[in-house]
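Asks: missing the sequence, but the structure's below:
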């Protein structure tokens, strides 16, 4: 986990980029809980997403889980590499395994810092 990330209670992370967009991904804790990820369904570029609502789906050898948006915004980029190679969520959840890039106005106040997320997951 990194200091520049914020985390949702649904186990997504957010990193604000220098251009004002936010990159969203799934935490290593969630990836570990899921097991081997075999399929990722993400919103399309241009889609509006709302914090706390479903924005896609992630399927592993163990289960199918909904992906929840950690913030309000508009999808400006989808990580095609993850769509083509879902195992990147397991092997590199904070780098190559990111999911979407979002244009947003402000981060929700309920996002957790590293310490808060570690307490949530008892890490």
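Replies: In hand now; what should we look at? Everything quoted here is computed from the prediction, not taken from an experiment. Residues are numbered from 1 along each chain as shown.

Asks: C-alpha from now on. contacts and neighbour counts both.
Replies: Will do.

Asks: Three-state assignment for the nearest residue to residue 71 once chain neighbours are set aside, please.
Replies: With sequence-adjacent residues excluded and distances taken as CA to CA, 6 or more residues apart in numbering, residue 71 is closest to residue 51, at 4.1 Å. Put simply, residue 51 is coil when judged by DSSP: H, G, I helix; E, B strand; the rest coil.

Asks: Comparison target below:
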């Protein structure tokens, strides 16, 4: 339910590192709390974000929620499939449901994120 190879933020985003590229999404816990996701406002490619800036907005049947960037960087790719099928985030938040890929500008920020054990303790899992 919570992959061990990821880093997690207190706002329930996850980061998967591939070289200097960070793949970002929301955790299983976050998508469960949101309920059925019906829309996502993806970031623009080329947008530069700082750690904890709003990266995207997810709308569910319950509410709209900001997705915060767990790391600083430049958006180099977004998951276009989510435009047509935002519910992919509910079905597979860690693989098919990723939101954006960022070119990392400050790798040291990864040290401020939680590993899987810290995150599970944080959410009481």
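Replies: Okay, I see it. Here the structure is a predicted model, which means the values were calculated and not measured.

Asks: OK, contacts around the residue nearest to residue 71 of structure 1?
Replies: Residue 51 of structure 1 makes contact with 68-72, 108, according to CA atoms under 8 Å, 6 or more residues apart in numbering.

Asks: Tell me the spacing between it and residue 82 of structure 1.
Replies: 22 Å (CA to CA, to the nearest Å).

Asks: which residues of structure 2 fall in helices?
Replies: Assigned by DSSP state H, structure 2 shows helices spanning 28-34, 81-84, 88-91, 116-123.

Asks: So which residue is dead centre in structure 1?
Replies: Nearest residue to the geometric centre of structure 1 (CA atoms, centre = their mean): residue 25, 2.4 Å.

Asks: how close does the nearest residue to it once chain neighbours are set aside sit to residue 119 of structure 1?
Replies: Of all residues not flanking residue 25 of structure 1 in the chain, residue 98 sits nearest, at 4.4 Å (CA to CA, 6+ apart). According to CA to CA, residue 98 of structure 1 stands 23 Å off from residue 119 of structure 1.

Asks: Kindly report the same for residue 66 of structure 1.
Replies: Applying CA to CA to residue 66 of structure 1 and residue 119 of structure 1 gives a distance of 23 Å.

Asks: who's more crowded, the two?
Replies: Neighbour count, other CA atoms under 10 Å: between residue 66 of structure 1 and residue 119, residue 66 has more, with 15 against 11.

Asks: The more buried one contacts residue 58, correct?
Replies: Yes - here residue 66 of structure 1 reaches residue 58: they are 6.2 Å apart, a contact under CA atoms under 8 Å.

Asks: give the contact list for the closest residue to residue 31 of structure 2 other than its chain neighbours.
Replies: In space, not counting the residues next to it along the chain, residue 31 of structure 2 is nearest to residue 90; the distance is 5.7 Å by CA to CA, 6+ apart. When contacts are counted by CA under 8 Å, 6+ apart, residue 90 of structure 2 is found next to 28, 31-32, 35-37, 97.

Asks: As CSV, those with neighbour count and distance to residue 2 of structure 2 would be great.
Replies: CSV is the format used below for those (neighbours: other CA atoms under 10 Å; distance: CA to CA, whole Å):
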residue, neighbour count, distance to residue 2 of structure 2
28, 21, 7
31, 21, 12
32, 12, 13
35, 15, 18
36, 19, 19
37, 22, 19
97, 22, 14
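
Asks: which one of those residues is nearest residue 18 of structure 2?
Replies: residue 97 (16.7 Å; CA to CA).

Asks: Having no further points to raise, I will conclude here.
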